[in-house]
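*Asks:* What would the 3D arrangement of this be:
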Amino acid sequence: MPAVMAPKYRNHLPHLDPNRKPFLAEGGLETDLIFRKGVTLPHFAAFTLLDTPEGTQTLRDCYTPYIHLARRHRTGLILQTPTWRLSEPWARRLNYNEPAEKVIYASRESVELLESLRDEFETEETPIVISGSLGSLADAYKSTHDTSSLNGPATARSQISALAAAGVDMLALMTTSSPTEAIAIIELARDAGLPITVSFSLEADGTLLGNREFGIALSHVDGATDKYASYFGINCAHPSHFLPVLRTMHPDQRKRIGLIRANASEKSHKELDNSAVLERGDVEALAESYKEICELLPRVMVVGGCCGTDEEHVAAIAEKVLGKIEED
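*Replies:* I've put the predicted structure just below:
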């Protein structure tokens, strides 16, 4: 493992400042690459593009519109590394001969790419936080993956160690549906000395896979980890799926939700999995729903998009949450 790089914002993540307006995040990187840019991504693994200079440039081109959008809104930006599928189990499924080495290499390349963007575009008004993206070790849309074989520290520690060594400012477990997995990953983040957010994927009825109640899951994870997570999030679900749940959640649970990255489409995960076309949904209606979400949640710190969304969706969301851009 190479020497650990010093992250720029590890001890003072700027989006946690209660005096700052919400930061932006990207839209759905993988669906954008597959459906709009015609890129083949086996198992939705965007990190595979780092294998070639052309692929790396494609990733760079995906991130830059969001940087420009954040700068126009005079707010910060959370850039996620394209490493959602980079754990060793997924690297083995992708037939890499040396999965452990691939995790180290792709983590370093991912962070170097985002650092180059930060060096070029960051301003005092627009700080750019590099977030190391972690995904579920199984398929979060089909398995509750609560078994120790999938959630043992050995299967995720290598990726977290690699991202920490590469110099990420924080970690983000995205699209999990398992409180057990969330607890295990949070403890690994604590061991690595990195802040972390955990974002859950919800079903069309607003529950976690297996009919588990979202609010109870948040309280359970917080109780088991002494509230180590900086905040929780919701991603890969349409607001129509989770707004009814937010309206009835306990205020203390709502205070712990700081990230919203919704899907463009109202379709279920199963319907989206079986769709051969991009489901972009209603851009304006999606953005409008973010207004109510932010009224319900007192500590929203990051807004962006997930499956089916792109810079147009995030621009519309930003206008509803942050207001119209004031031209100089």
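
*Asks:* all contacts plus neighbour counts: C-alpha atoms, from now on.
*Replies:* OK.

*Asks:* Please enumerate the strands of this structure.
*Replies:* 23-25, 77-80, 128-134, 170-176, 196-200, 231-235, 257-262, 302-305 (DSSP state E).

*Asks:* winner for burial among those strands?
*Replies:* strand 23-25 (a mean of 29; mean count of other CA atoms under 10 Å).

*Asks:* Dump the strands of the chain to CSV, plus distance to residue 281.
*Replies:* Shown next, in CSV, are these (distance: least, CA to CA, whole Å):
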stretch, distance to residue 281
strand 23-25, 19
strand 77-80, 23
strand 128-134, 25
strand 170-176, 20
strand 196-200, 21
strand 231-235, 16
strand 257-262, 11
strand 302-305, 12
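
*Asks:* Now show me the structure for the sequence below, then we'll compare the two:
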Amino acid sequence: MSSLTPASALTSEDALYLAYFGMETDLVFTQGVELPGFASFPLLETPEGRRLLSGYAQGVVDIARRHGTGALLDTCTWVASPERAAALGYSSADLSRVYRDAVALVAKVRDDNPCVTALLSAQIGPRDDGYAHDALMTAAEAQDYHQVQVAALGDAGAEVLMAATIGSVDEALGLVRAARDCDLPVLMSFTLGTDGLLPDGSTLGDAIDAVDRGTEAFALGYLINCVHPDHLTGVLAGTWVERVRGVVANASRKTHEELDNAAELDSGDPIELGEQLAVLRAHHPHLTVLGGCCGTSMEHMTSIASQGRSRLA
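*Replies:* Down below sits the predicted model:
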């Protein structure tokens, strides 16, 4: 990596970085790939699986190059935590290899595309369902549970930790503390519902304030994921709002329950999604990360990059 650091990259208001959280829904609904436990990391085990994973990272890089943006290249380790991986037959030794291979895969894509500014982003998800709030941990329990994965991803060469689809304040606190203990920069991305609240019932502002207070504001910033821009009306308001660094939006306006029970993918309107995120970025220039979550594809990412970048011009 160059002298550019995650902090300098993501806090510059003239920058725009693309983030793609929609890989798993695209694999299942569009590519017809079975993902037991909704886990993509087992694809690392086969040449065809690695080709698929590399293709998504390359797709984001290609869009970034065409539209003059940066890219966050996320690893496929969203559900590669001890309990969720054990259910798929992976031991702790297996996971150590997974973490190294996952970071190496996105690092190769970056190395093959030196003209694009990209950060190696190690994705880590919640212990349980990111939409649920019935299996909550204390902050100490969350820190203990996630510490091994955070440390291993940092040792594997990740440059920033992407804590994605986190639905409770306590789990967020534990994750940020684990990242702080490993001196690994972290972006904390909260799941919001159509009501604008976290699954544990917290407001976004209260969640950010609590995590910042409990970690001496260690996180680089916060993202919002798994929500359509329509449902952010009135949410981005408060003294804490400049701590929000990005929105990784759902294509669909449906509730999480409706999406969980859907037999078909709701891909929404890619052009409209790009327009709405660009308007958010124009109103809130501290949003330096834009991207797509559930139901999005490279078509959505192209629209987000094109329209988000034009608003910066």
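
*Asks:* For the two chains, what TM-score is obtained?
*Replies:* Overlay of the two chains. TM-score (TM-score structural alignment, normalised by the length of the second structure): 0.94; 313 aligned residues with a CA RMSD of 2.1 Å.

*Asks:* picking that back up, now for the strands of the first structure, which one comes closest to residue 213 of the first structure?
*Replies:* strand 196-200 (11.5 Å; CA to CA).

*Asks:* which outside residues touch the longest helix seen in the first structure?
*Replies:* Determined from DSSP state H, the single longest helix within the first structure is helix 99-121. For helix 99-121 of the first structure, the external contacting residues (CA atoms under 8 Å, 6 or more residues apart in numbering) are 1, 47, 50, 56, 60, 64, 67, 79, 81-83, 86-89, 91-92, 96, 128, 130, 158-159, 162-163, 165-168.

*Asks:* Show me which positions of that helix end up buried.
*Replies:* The neighbour-count check on helix 99-121 of the first structure (16 or more other CA atoms under 10 Å) flags 99-115, 117-118 as buried.

*Asks:* Next: stretch 178-198 of the first structure.
*Replies:* So, applying 16+ other CA under 10 Å, buried residues of stretch 178-198 of the first structure: 178-189, 194-198.

*Asks:* Out of these, list just those in helices.
*Replies:* Using DSSP H, these in helices are 179, 180, 181, 182, 183, 184, 185, 186, 187, 188, 189.

*Asks:* Tell me, how many residues neighbour the residue mapped onto residue 75 of the second structure from the first structure?
*Replies:* Aligning on TM-score structural alignment places residue 75 of the second structure opposite residue 81 in the first structure. If you count neighbours by other CA atoms under 10 Å, residue 81 of the first structure ends up with 27.

*Asks:* what sits against residue 81 of the first structure?
*Replies:* 107, 110, 111, 114, 130, 131, 132, 133.

*Asks:* Swap in 7 Å and give it another go.
*Replies:* 110, 111, 131, 132, 133 (CA atoms under 7 Å, 6 or more residues apart in numbering).

*Asks:* swap in residue 21 of the second structure?
*Replies:* Applying CA under 7 Å, 6+ apart, the residues near residue 21 of the second structure are 292, 293, 294.

*Asks:* Let me know the closest of those residues to residue 140 of the second structure.
*Replies:* Nearest to residue 140 of the second structure among the contacts of residue 21 of the second structure, with distances taken as CA to CA, is residue 293, at 28.6 Å.

*Asks:* returning to what we had before: how about JSON lines for the ones in helices among the buried residues of stretch 178-198 of the first structure, with distance to residue 13 of the first structure added?
*Replies:* Below are those laid out as JSON lines (distance: CA to CA, whole Å):
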{"residue": "179", "distance to residue 13 of the first structure": "25"}
{"residue": "180", "distance to residue 13 of the first structure": "26"}
{"residue": "181", "distance to residue 13 of the first structure": "24"}
{"residue": "182", "distance to residue 13 of the first structure": "21"}
{"residue": "183", "distance to residue 13 of the first structure": "22"}
{"residue": "184", "distance to residue 13 of the first structure": "23"}
{"residue": "185", "distance to residue 13 of the first structure": "20"}
{"residue": "186", "distance to residue 13 of the first structure": "17"}
{"residue": "187", "distance to residue 13 of the first structure": "19"}
{"residue": "188", "distance to residue 13 of the first structure": "19"}
{"residue": "189", "distance to residue 13 of the first structure": "15"}
